[in-house]
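J.: Have a look at this prediction, sequence included:
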Amino acid sequence: MSISGVLAGRTALLLRSADRASATIAALRERGARTALCQLIDFELPADTAELDAGLRRLLAGGFDWCVFTSVNTLTALALRAKAMGLELAVPSATRIAVVGEATARAVLKLGASVDFMPEADHSARGMLAEWDALRASPASVFMPQADIASATLRTGFAAHGWDAHIVVAYNTVAAPADPARALVSPAGAPATDLPPGGRRLHIDELAASLPDIDAVFFTSPSTVDRFLAVAPAPDAALDLIAIGDSTAARLRERGFTPAAVADLPTPAGMIAAWEAALAASGPGRPRPTRT
């Protein structure tokens, strides 16, 4: 629930691309807040896709009991490889699908497939292991394409339950911009780059100097924490550092910074609610900015 007026006049820094930030920019604008945007990380296909391609062919041939998608990026990577191989990305109806959260579920539905499992409370690898009853039934085969920097949480969980897990790197996380030849761009075309009203774009060279005009930074992954601190290693203590989840919060702490708040859900609404709650908890002594 929105805390009325607490964000008015404040500015949040988003460290992602325009297409991924548009929903957050619009929601912040509704609350009277402004947004600065500086994309620090990007995504690209691995240089060698042989293992990914083999897993994709097996998936499309019905060779797995389950397929796990932990991000929209994995679906984009599979769509790119399917197109390159002249195949249709259509998960067989007998293959069940598990996803980590709502954005990934929506991407699966766009493929014309259905979602058989999504954690209700904790939209993370940890939450999947805790809530996924099928894991505690008979062992099964599972295909999981993932990022090169993904944690071993699910891999360890599958092994503990005796599942035959085929886990492959679907995409690499790199400093922006990605190599155009391997950039993770939807086969439907390049994403929109125009910012909604209320947003302004910062070049990476402007980032450190612009921080005095920023009230909060939204971190959506551990890699954005690392990249941000590489560009701005000594952010002001007055900045509210908002983490999308526990792993991102843990990375901030590892780097010597305390998150002002951690989102309950890894969504734009969850991030914004976390910032609102942090400001409300700081009490009436927390002044609103006076800049224009």
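T.: Structure received.
J.: rest of the way, CA atoms for contacts and neighbours
T.: OK.
J.: chain center to stretch 246-258, what's the gap?
T.: Distance of stretch 246-258 from the chain centroid (CA atoms, centre = their mean, to the nearest Å) equals 16 Å.
J.: Second structure for comparison follows:
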Amino acid sequence: MTHDRALPSVIILRHPERSARIADALRAAGLRVFALPLTDTELPADVAAVAAELGALGRGAYEWLVVTSGNAVRALELVAASGPTSLPELVRAGGTRVAAVGSTTARLLADYDIEVHLVPRDASSAGLLGEFPHGTGAVLVPQGDLAPGDLQAGLAGRGWAVRRVEAYRTVPYPADAARRVPAIQEPGVQPPLLSRRDLAALAADAVHPAVVFTAPSTVRQFHEKLGSGPLAFFPVAIGRTTAAALRAQGWEPGATAAEPTPQGIARAVREAFSRAEPTYLHPHH
């Protein structure tokens, strides 16, 4: 690997196809950007359960569909596409209102011609619960296998009958090609793919790299695959949950992105580089 060592490096722990918008913002800030995917996304073993809930949604069984990630949108679309009715047609047929956590998820739903009725100002489960109405009908919540139960419990506390279904699984990279949930390729220039060996070389630079942790699952995979060191880096977390996962490993975030936008992440990376001390991982760690 060759690169311009005069510029600080940023490593996004995400596949290049899902990193282009963040990479554009970081390059605009004068940084070198690389992608190092540690996790991937697969359809669940029991796709029939998801298909059954989509069928119920199309028959009007659910008043709300609550979508918390782009992965959930893509997984639902894949499962629906294998049947007779598309995801937008099912939503319209059921007369279901749709809530999306995050502007990116809302845009993806809109790209599928699905009307979104609620996007909370705070792009988190807590933000959604703060704005979600009380009611007594049924709500469908398709999530990944690692999603916590706070959203399900919070909606139930507002009177709703909540059905959570596992729409996708987070697995170590790379996923099984036959089951992989492909991400929507973001507009922009994809950052180059980095190997773990290249990461060690970057960590030996005079200016240690920033590492952008995109979810708690990336923290776990990083610890399992690279946590024994030797590495020196500035950890950057997207969101409070990921920051908490870093602290659970004993890695204090150099900064936490207050919002999961490319500009918010770029601000957090610049903040991390302004701190005096990176995180050091030693072989005996």
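T.: Yep, that arrived. This is a predicted model, so every value here is computed, not measured.
J.: Can you verify my assumption that Gly95 of structure 2 contacts Glu63?
T.: Yes: with contacts counted by CA atoms under 8 Å, Gly95 of structure 2 reaches Glu63, the gap being 7.4 Å.
J.: What range does stretch 51-65 of structure 2 cover in structure 1?
T.: Stretch 51-65 of structure 2 corresponds to residues 53-67 in structure 1, going by TM-score structural alignment.
J.: tell me how far the ends of the matching stretch are from each other?
T.: End-to-end distance for stretch 53-67 of structure 1, by CA to CA, to the nearest Å: 15 Å.
J.: can you list contacts of it?
T.: Here stretch 53-67 of structure 1 makes contact (CA atoms under 8 Å, 6 or more residues apart in numbering) with 78, 81-82, 89-92, 94-98, 140-144, 166, 168.
J.: Restricted to helices, list the residues you listed.
T.: Among those, the members found in helices (DSSP state H) are Leu78, Arg81, Ala82.
J.: for these, which one is nearest Ala33 of structure 1?
T.: Proximity of these to Ala33 of structure 1 (CA to CA) peaks at Leu78, which lies at 36.5 Å.
J.: Next up, the contacts around that closest one.
T.: Contact partners of Leu78 of structure 1, counting by CA under 8 Å, 6+ apart, are Leu56, Leu89, Ala170.
J.: want to throw those into JSON lines with neighbour count and distance to Pro191 of structure 1?
T.: Shown next, in JSON lines, are the contacts of Leu78 of structure 1 (neighbours: other CA atoms under 10 Å; distance: CA to CA, whole Å):
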{"residue": "Leu56", "neighbour count": "24", "distance to Pro191 of structure 1": "24"}
{"residue": "Leu89", "neighbour count": "19", "distance to Pro191 of structure 1": "20"}
{"residue": "Ala170", "neighbour count": "26", "distance to Pro191 of structure 1": "19"}
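J.: Relative to Thr70 of structure 1, which of those is nearest.
T.: Within the contacts of Leu78 of structure 1, the smallest distance to Thr70 of structure 1 is 11.1 Å, found for Ala170 (CA to CA).
J.: can you give me the helices in structure 2?
T.: So, for structure 2 - with DSSP H - the helices run 20-28, 47-58, 70-81, 87-94, 103-111, 125-131, 150-157, 196-203, 216-226, 240-248, 262-274.
J.: End to end on stretch 253-265 of structure 1, go ahead and measure it.
T.: 20 Å.
J.: If you could redo that for stretch 221-238 of structure 2, that was the one I meant.
T.: Distance across stretch 221-238 of structure 2, first residue to last, is 16 Å (CA to CA).
J.: Please report the distance of Ala56 of structure 2 from Val73 of structure 2.
T.: Using CA to CA, Ala56 of structure 2 is found at 17 Å from Val73 of structure 2.
J.: Fine, thanks again, bye for now.
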